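# Make a model of this:
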Amino acid sequence: MARKPQASDQWLRLDNQICFAVYSAAHAFNRVYKPLLDRLGLTYPQYLVMLVLWERDGVAVKEIGERLYLDSGTLTPLLKRLEQAGLIRRTRSTEDERQVLIGLTSQGQSLKDKARAVPSTILAASQCSVAELTAMKNEIVALRERLTSKAGV
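Below you'll find the model as predicted:
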């Protein structure tokens, strides 16, 4: 026997879920990024680490994790693969030996030149203006911050 739909059932529809919209958009982004990053020899998470290091070289593992919202269990194997690829080097801090610093190798630094085309390719694929993408990014970041503070993370 079929149950009569309730008014609150609309909130259980997949198409009404913002989390699904963000999730499926992330998958769409990944499909666009993959061939671009394959040419660089990077996965998307590795690309994010490289972006952090291209902004500022010689960053502590902890800071990379904080910037990318990744725990050390996820970050450590990722960094090992980047080191094996010759893109980064891991060294102990001379001030605090518990701290591991991540620095770019010359190969990692030169990869930045090859990566310069990625943002413009993503912009073109989005069919949005810079202003539109910036506004969307700002809204998503604000949402992330509200969710993070609500979750106590």
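
# going forward, measure contacts and count neighbours with C-alpha atoms only.
OK.

# Could I get the full set of helices for the chain?
18-40, 44-55, 61-68, 72-84, 106-115, 117-126, 130-151 (DSSP state H).

# out of the ones you listed, nearest to Ser93?
helix 61-68 (10.9 Å; CA to CA).

# Okay, buried residues for that closest one please.
Neighbour counts using 16 or more other CA atoms under 10 Å place Val61, Ile64, Gly65 of helix 61-68 among the buried residues.

# Surely Glu83 and Pro77 touch.
No: assessed by CA atoms under 8 Å, Glu83 is found out of contact with Pro77, at 9.7 Å.

# Run a quick neighbour tally on the closest residue in space to Gly65 that isn't next to it in sequence.
Leaving aside its sequence neighbours, Gly65 sits nearest to Asp71 (CA to CA, 6 or more residues apart in numbering; 5.9 Å). By other CA atoms under 10 Å, the residues close to Asp71 number 13.

# cool, Ser126 as well?
Neighbour count of Ser126, defined by other CA under 10 Å: 15.

# which residues are contacting stretch 145-153?
Where contact means CA atoms under 8 Å, 6 or more residues apart in numbering, no residue beyond stretch 145-153 reaches it.

# rewinding a little: ok, so what distance separates the residue nearest to Gly65 from Arg116?
The gap separating Asp71 from Arg116 is 28 Å, by CA to CA, to the nearest Å.

# Repeat that for Ser110.
From Ser110 across to Arg116, the span is 11 Å (CA to CA).

# Now for the spatially most central residue of the chain: which residues touch it?
Compute the mean C-alpha point of the chain, and by CA atoms, centre = their mean the closest residue is Leu48, 5.0 Å away. With contacts defined as CA under 8 Å, 6+ apart, the neighbours of Leu48 are Leu68.

# run this one through as well so I can compare:
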Amino acid sequence: MNAVDVAADEDLTLENQLCFALTVASRTVVQAYRPVLEPLGLTHPQYLVMLALWDHNPLSVKKVSAQLLHEPATISPLLKRLEDMGYVRRTPNVQDARALDVELTAAGAALKERARAVPPAMLARLKLSREEVRVLNKAMHNLIEAATSED
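Sure thing, here's the model as predicted:
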């Protein structure tokens, strides 16, 4: 077997697949969030929605979807559950009655204080420094951009 064939075979091993490493890392990191988010009563996807709203409140459903890179149909059930929990309020947009705006309630805004404990807890669980997280985030955002760009 020549060097090209050896390299091609190595490229096809499971442990060398970027998609495999990303899938497993994503699943295990999200699982690691579960016990940290449990005291807040939030799932990981709900936490991401709340993060978007804590950054920019109010937001349209379309903008929440865009920020989380999900379809509105995926975000709507999360928003419904957060509304049922008393953390957000969905109202028709003043300019476009077909669109919904999402706004934090007082309880949703107050939850941010308790959520401040999540990042340091996750740094400890994952044994990462803030700088390591910054570097990983940058690499992941570069991958997302490369994978979604249309050449």
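
# TM-score, when you put one on top of the other?
The TM-score (TM-score structural alignment, normalised by the length of structure 2) is 0.91; 146 aligned residues with a CA RMSD of 1.3 Å.

# if we can go back for a sec, what's the match for the residue nearest to Gly65 of structure 1 in structure 2?
Matched to structure 2 by TM-score structural alignment, Asp71 of structure 1 sits across from Glu71.

# re earlier: was I right about the residue nearest to Gly65 of structure 1 contacting Glu63?
No: contact criterion CA under 8 Å: Asp71 of structure 1 and Glu63 do not qualify, at 10.6 Å.

# Any idea how many residues pack against Arg116 of structure 2?
Applying other CA under 10 Å, we find 10 residues neighbouring Arg116 of structure 2.

# ugh, wrong one, Cys19 of structure 1
For Cys19 of structure 1, using other CA under 10 Å, the count is 11.

# if I look at Arg98 of structure 2, how far off is Arg114 of structure 2?
Taking CA to CA as the measure, Arg98 of structure 2 and Arg114 of structure 2 are separated by 34 Å.

# neighbour count winner among the two?
Using other CA under 10 Å, the more surrounded residue of Arg98 of structure 2 and Arg114 is Arg114, with 11 against 8.

# ok, that one - contacts?
Neighbour list for Arg114 of structure 2: Leu40 [criterion: CA under 8 Å, 6+ apart].

# what about it, distance to Val4 of structure 2?
Arg114 of structure 2 is 55 Å from Val4 of structure 2, by CA to CA.

# likewise Pro77 of structure 2?
Distance from Pro77 of structure 2 to Val4 of structure 2, by CA to CA: 49 Å.

# okay but Val61 of structure 2 is in contact with Pro72, surely?
Yes: contact status for Val61 of structure 2 versus Pro72: in contact at 6.6 Å, counting by CA under 8 Å.

# Report how many residues lie close to the nearest residue to Ser129 of structure 1 once chain neighbours are set aside.
Excluding its sequence neighbours, the residue lying closest to Ser129 of structure 1 (CA to CA, 6+ apart) is Leu123, at 7.5 Å. Leu123 of structure 1 has 13 neighbours, counted by other CA under 10 Å.

# now Leu123 of structure 1: how far from Glu132 of structure 1?
10 Å.

# Please apply the same query to Glu66 of structure 1.
27 Å.

# and if you look at Thr121 of structure 1?
With CA to CA as the criterion, Thr121 of structure 1 and Glu132 of structure 1 are 16 Å apart.

# for Val59 of structure 1, what are its contacts?
Leu53, Leu101, Ile102, Gly103.

# That one matches what in structure 2?
That one, Val59 of structure 1, aligns with Leu59 by TM-score structural alignment.

# And its match, how far from Val24 of structure 2?
32 Å.

# again, but for Arg130 of structure 2
In this structure, Arg130 of structure 2 and Val24 of structure 2 are 22 Å apart, going by CA to CA.

# wouldn't Leu36 of structure 1 be in contact with Val118 here?
Yes: under the criterion of CA under 8 Å, Leu36 of structure 1 makes contact with Val118 at 6.6 Å.
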